[in-house]
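>>> My questions concern the predicted model and sequence given below.
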Amino acid sequence: MFWERLTEICLEKGISPNGLCKAIGLSNATATKWKNGSIPNNSTLLKISNKLGVSIDYLLGKTDIKEKAPALSEEDGDIADGINRYLEILERQEALMFDGEPLDDESKELLLISLKNTMELAKKMKERKKSGLLDNK
């Protein structure tokens, strides 16, 4: 599954698997290993994911959702929008990675709860600030 997904995305991005290997500092022999069924380690998967702009889970065939979780930037303006995008992705993807390691269901649920609680706390703080109960500093 990995090789099929990799070649599909490389074709879409206009880069060969060998070109991808070169771009992320690997030899052409590495692409041949992948073609023969080898799966990259977590560090290499992360490099591939970043270079091609797709999720690791998509590359491994664990989901059909190509896009990576969106990165928050200063241009996002409203952090609530960014958190909501993360929540959507967490809720719809079955297999996720966190810091290069697979995220089990319990950890995924705890992460969802934590993000939702953070959103609720931010909303309450905003309301308190509006009503003058919280210092605007």
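Cool, the structure landed.
>>> switch to C-alpha atoms for all contacts and neighbour counts from now on
Fine.
>>> Now stretch 83-101: buried residues?
Of the residues in stretch 83-101, 83, 85-87, 89-90, 95-96 count as buried by neighbour count, 16 or more other C-alpha atoms under 10 Å.
>>> nope, stretch 49-66 is what I meant
So, applying 16+ other C-alpha under 10 Å, buried residues of stretch 49-66: 49, 52, 54-63, 66.
>>> quick one, longest helix in this protein?
If you go by DSSP state H, the chain has its longest helix at helix 105-130.
>>> quick revisit: among the buried residues of stretch 49-66, which one sits closest to residue 129?
Distance to residue 129 across the buried residues of stretch 49-66 (C-alpha to C-alpha) is lowest for residue 55, with 37.9 Å.
>>> out of everything not next to it in sequence, what's closest to the closest one?
Spatially, and ignoring its direct neighbours in sequence, residue 55 is nearest to residue 68 (4.5 Å; C-alpha to C-alpha, 6 or more residues apart in numbering).
>>> distance of that neighbour from residue 57?
9 Å (C-alpha to C-alpha, to the nearest Å).
>>> what do you get for residue 14?
In terms of C-alpha to C-alpha, residue 14 sits 21 Å off from residue 57.
>>> Would you mind listing the buried residues in the host helix or strand of residue 29?
Under the criterion DSSP states H and E, the helix or strand holding residue 29 is helix 28-35. Neighbour counts over helix 28-35 (16+ other C-alpha under 10 Å) mark 30-31, 34-35 as buried.
>>> Second structure for comparison follows:
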Amino acid sequence: MTLFDRTKEIIKKRGMSVSEVERKAGLSENYLYTWKKSDNPRKKSIESVAKVLGVSVDYLLGKEEKATNKDYDGEVEEALNSARMYQGKPISDAQRETIKGIVKAYLDAQDKDK
């Protein structure tokens, strides 16, 4: 599987679009499609895409077989920070930890199913 194929596959698993990943990674429009023909994409670009997708560079390059959600911790925290209230009441620290655990378990299960 090529770098582009692996990238496109994980984009689909994450429910994202190629253009969304390009935008979040700070890449130009249609940049990822150049990976179809390029044998040597920029390392910084691969790192940026891996970060957006929550996988390692080694996974994108085919050196690891399993994609992990380890980089989603920051995104989960960010989402919890934006959801400070529920039904007009602040979310407690205990509720935050419960929600974080549920989200992580869901993401881990999603990777195992694919």
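That came through, no problem. Since we're looking at a predicted model, the values are computed, not measured.
>>> How about the contacts made by the spatially most central residue of the second structure?
By C-alpha atoms, centre = their mean, the second structure has its centre lying nearest to residue 53, at 2.3 Å. Neighbour list for residue 53 of the second structure: 10-11, 14, 21 [criterion: C-alpha atoms under 8 Å, 6 or more residues apart in numbering].
>>> Just the buried residues of these.
Neighbour-count burial (16+ other C-alpha under 10 Å) is assigned, among those, to 10-11, 21.
>>> Next step: the residues you listed restricted to helices.
10-11, 21.
>>> coming back round to it: mean shift between the helix holding residue 29 of the first structure and the second structure?
Here helix 28-35 of the first structure, set against the second structure after superposition, deviates by a mean of 1.8 Å using mean C-alpha distance after the TM-score superposition for the first structure.
>>> Quick check: the helix or strand that that helix is followed by compared with the second structure, mean distance?
Following helix 28-35 of the first structure in sequence order, the next helix or strand is helix 42-52 (DSSP H and E). Compared with the second structure after the fit, helix 42-52 of the first structure shows a mean deviation of 1.2 Å (mean C-alpha distance after the TM-score superposition for the first structure).
>>> Make TSV out of the buried residues of stretch 49-66 of the first structure and add secondary structure and distance to residue 121 of the first structure.
Converted to TSV, the buried residues of stretch 49-66 of the first structure look like this (DSSP: H, G, I helix; E, B strand; the rest coil; distance: C-alpha to C-alpha, whole Å):
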residue	secondary structure	distance to residue 121 of the first structure
49	helix	33
52	helix	35
54	strand	31
55	coil	29
56	helix	31
57	helix	31
58	helix	33
59	helix	35
60	coil	36
61	coil	36
62	coil	33
63	coil	31
66	coil	31
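>>> What is the nearest of the residues you listed to residue 42 of the first structure?
The closest of those to residue 42 of the first structure turns out to be residue 56 (C-alpha to C-alpha; 8.9 Å).
>>> Ignoring the adjacent residues along the chain, who's closest to that closest one?
Of all residues not flanking residue 56 of the first structure in the chain, residue 49 sits nearest, at 5.7 Å (C-alpha to C-alpha, 6+ apart).
>>> Residue 24 of the first structure now?
Spatial nearest neighbour of residue 24 of the first structure, chain neighbours left out: residue 47 (6.6 Å); criterion: C-alpha to C-alpha, 6+ apart.
>>> burial count for that neighbour?
Counted with other C-alpha atoms under 10 Å, residues neighbouring residue 47 of the first structure total 17.
>>> Next: residue 26 of the second structure.
Count around residue 26 of the second structure with other C-alpha under 10 Å applied: 13.
>>> Now check it against the first structure: what is it aligned to?
Alignment note (TM-score structural alignment): residue 26 of the second structure maps to residue 25 of the first structure.
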